[in-house]
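> predicted coordinates and the sequence they were generated for:
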Amino acid sequence: MKKLVLVLLLAVSSVSMLAQKPKVVTSDKTGWHKIGETTVDFKNESDQILVLGADRFASVKIKVTDAPINLISFDIFFENGEKYSVTEGQEIKIPAESKTVALGGEKSIKSVSFRYQTLGNSTGKKAHVELWGMKTNADK
């Protein structure tokens, strides 16, 4: 019985740590769309945004507000199993954004995970990080 309780507690804590409400993109209009967002704390140094729905984008960028971060890198995972890694090593002051990363045509994004370092600030604010994607609809 103790083993069952331990396994259940472990499973619940793992799911709660990994649980994230996926962003459902409903618009397929040409232009920039917010894919997802998160608030960065000073404990975790990585995050993942899951993408569902109209998930085809030609390029992506990350916007930061409220507090600066050092964006180390991010990985874009596509529906077809491919992965595209971007090394940034860039301090993003506020409000600002990363460089735009072209994906070589519109591709279906499954998720994006990024690694960062939170930077101290005098107000103790947490950074608000948004992932944006560009739809070109070039294949329509």
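That came in fine, so what should we check first? Quick caveat, the model's predicted, so the values are computed rather than measured.

> C-alpha only now, for contacts and for neighbours.
Noted.

> residues of the strand or helix carrying Tyr84 that come out buried?
Secondary-structure element containing Tyr84, defined by DSSP states H and E: strand 83-92. Burial within strand 83-92, assessed by neighbour count using 16 or more other C-alpha atoms under 10 Å, is assigned to Glu91, Ile92.

> got another, please set it beside the one above:
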Amino acid sequence: MKKFILMLLLAVSSASVWAQTPKVVISDKDGWHKIGETVVSLDKETDKIIIVGANRFASVKIKVTEAPIRLESFDIFFDNNQTKNVKIGQEIKHEGETAVVDLGGEKNITKVEFYYHTIGDDKSKKAHVELWGLKTNPNK
């Protein structure tokens, strides 16, 4: 019985890890790049984007379309095990975006986690949230 429960827990945890498909960034050109996107709904209050590939960025920003959200904060995870918490605490209207967040030079981002509240009661409207990153390529 213990073996069955252990296998069940392992299967459930594996399913949740693989449910989030990593976003692969291919381009290393200077300028703004869409790193990844997610659709948020009324039944969740957190979301994440996992990033692999050409993941060095100097700045990031969040764009919101389709429906507004109240973005409380987001955490940026770097490959050196450091994390940057960005407090927002404001409503981002659809077709809106946050201010640019400077990372203090290009850094490898591995994941970004969003903490938000959906606005409104219409469950058919889901906010489309995009993560954008700025590449400056200072070493070229």
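Done, it's in. Keep in mind it's a predicted model, so treat the numbers as computed, not measured.

> check what contacts the strand holding Tyr84 of the first structure and list those residues.
If you take C-alpha atoms under 8 Å, 6 or more residues apart in numbering as the criterion, strand 83-92 of the first structure is touched by Val64, Pro68, Ile69, Asn70, Leu71, Ile72, Ser73, Phe74, Asp75, Ile76, Phe77, Ser98.

> what do you get for stretch 102-112 of the first structure?
By C-alpha under 8 Å, 6+ apart, the list of residues contacting stretch 102-112 of the first structure from outside reads 48-52, 55-60, 74-80, 135-139.

> weed out the non-buried ones from these.
Burial by neighbour count, 16+ other C-alpha under 10 Å: within those this picks out 48-52, 55-60, 74-78, 135-136.

> off-centre distance for the host helix or strand of Asn108 of the second structure?
Counting by DSSP H and E, the element that carries Asn108 of the second structure is strand 101-118. From the chain centre to the centre of strand 101-118 of the second structure is a distance of 7 Å (C-alpha atoms, centre = their mean, to the nearest Å).

> that one vs the first structure - mean distance after superposition?
With the two structures superposed, strand 101-118 of the second structure lies on average 0.7 Å from its match in the first structure, counting by mean C-alpha distance after the TM-score superposition for the first structure.

> in that strand, which residues are buried?
By neighbour count on 16+ other C-alpha under 10 Å, the buried set for strand 101-118 of the second structure is 106-118.

> what's the farthest-apart pair in those residues?
Distance extremes for those: the farthest pair is Glu106 and Thr118 at 31.4 Å, using C-alpha to C-alpha.

> which one of the contacts of strand 83-92 of the first structure is nearest to Val5 of the first structure?
Minimum separation from Val5 of the first structure among these (C-alpha to C-alpha) is found for Phe77, which lies at 34.7 Å.

> in contact with that closest one, which residues?
Lys83, Tyr84, Ile109, Lys110, Ser111, Val112.

> got JSON lines for those residues, with distance to Val5 of the first structure too?
Formatted as JSON lines, these follow (distance: C-alpha to C-alpha, whole Å):
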{"residue": "Lys83", "distance to Val5 of the first structure": "37"}
{"residue": "Tyr84", "distance to Val5 of the first structure": "40"}
{"residue": "Ile109", "distance to Val5 of the first structure": "37"}
{"residue": "Lys110", "distance to Val5 of the first structure": "33"}
{"residue": "Ser111", "distance to Val5 of the first structure": "32"}
{"residue": "Val112", "distance to Val5 of the first structure": "33"}
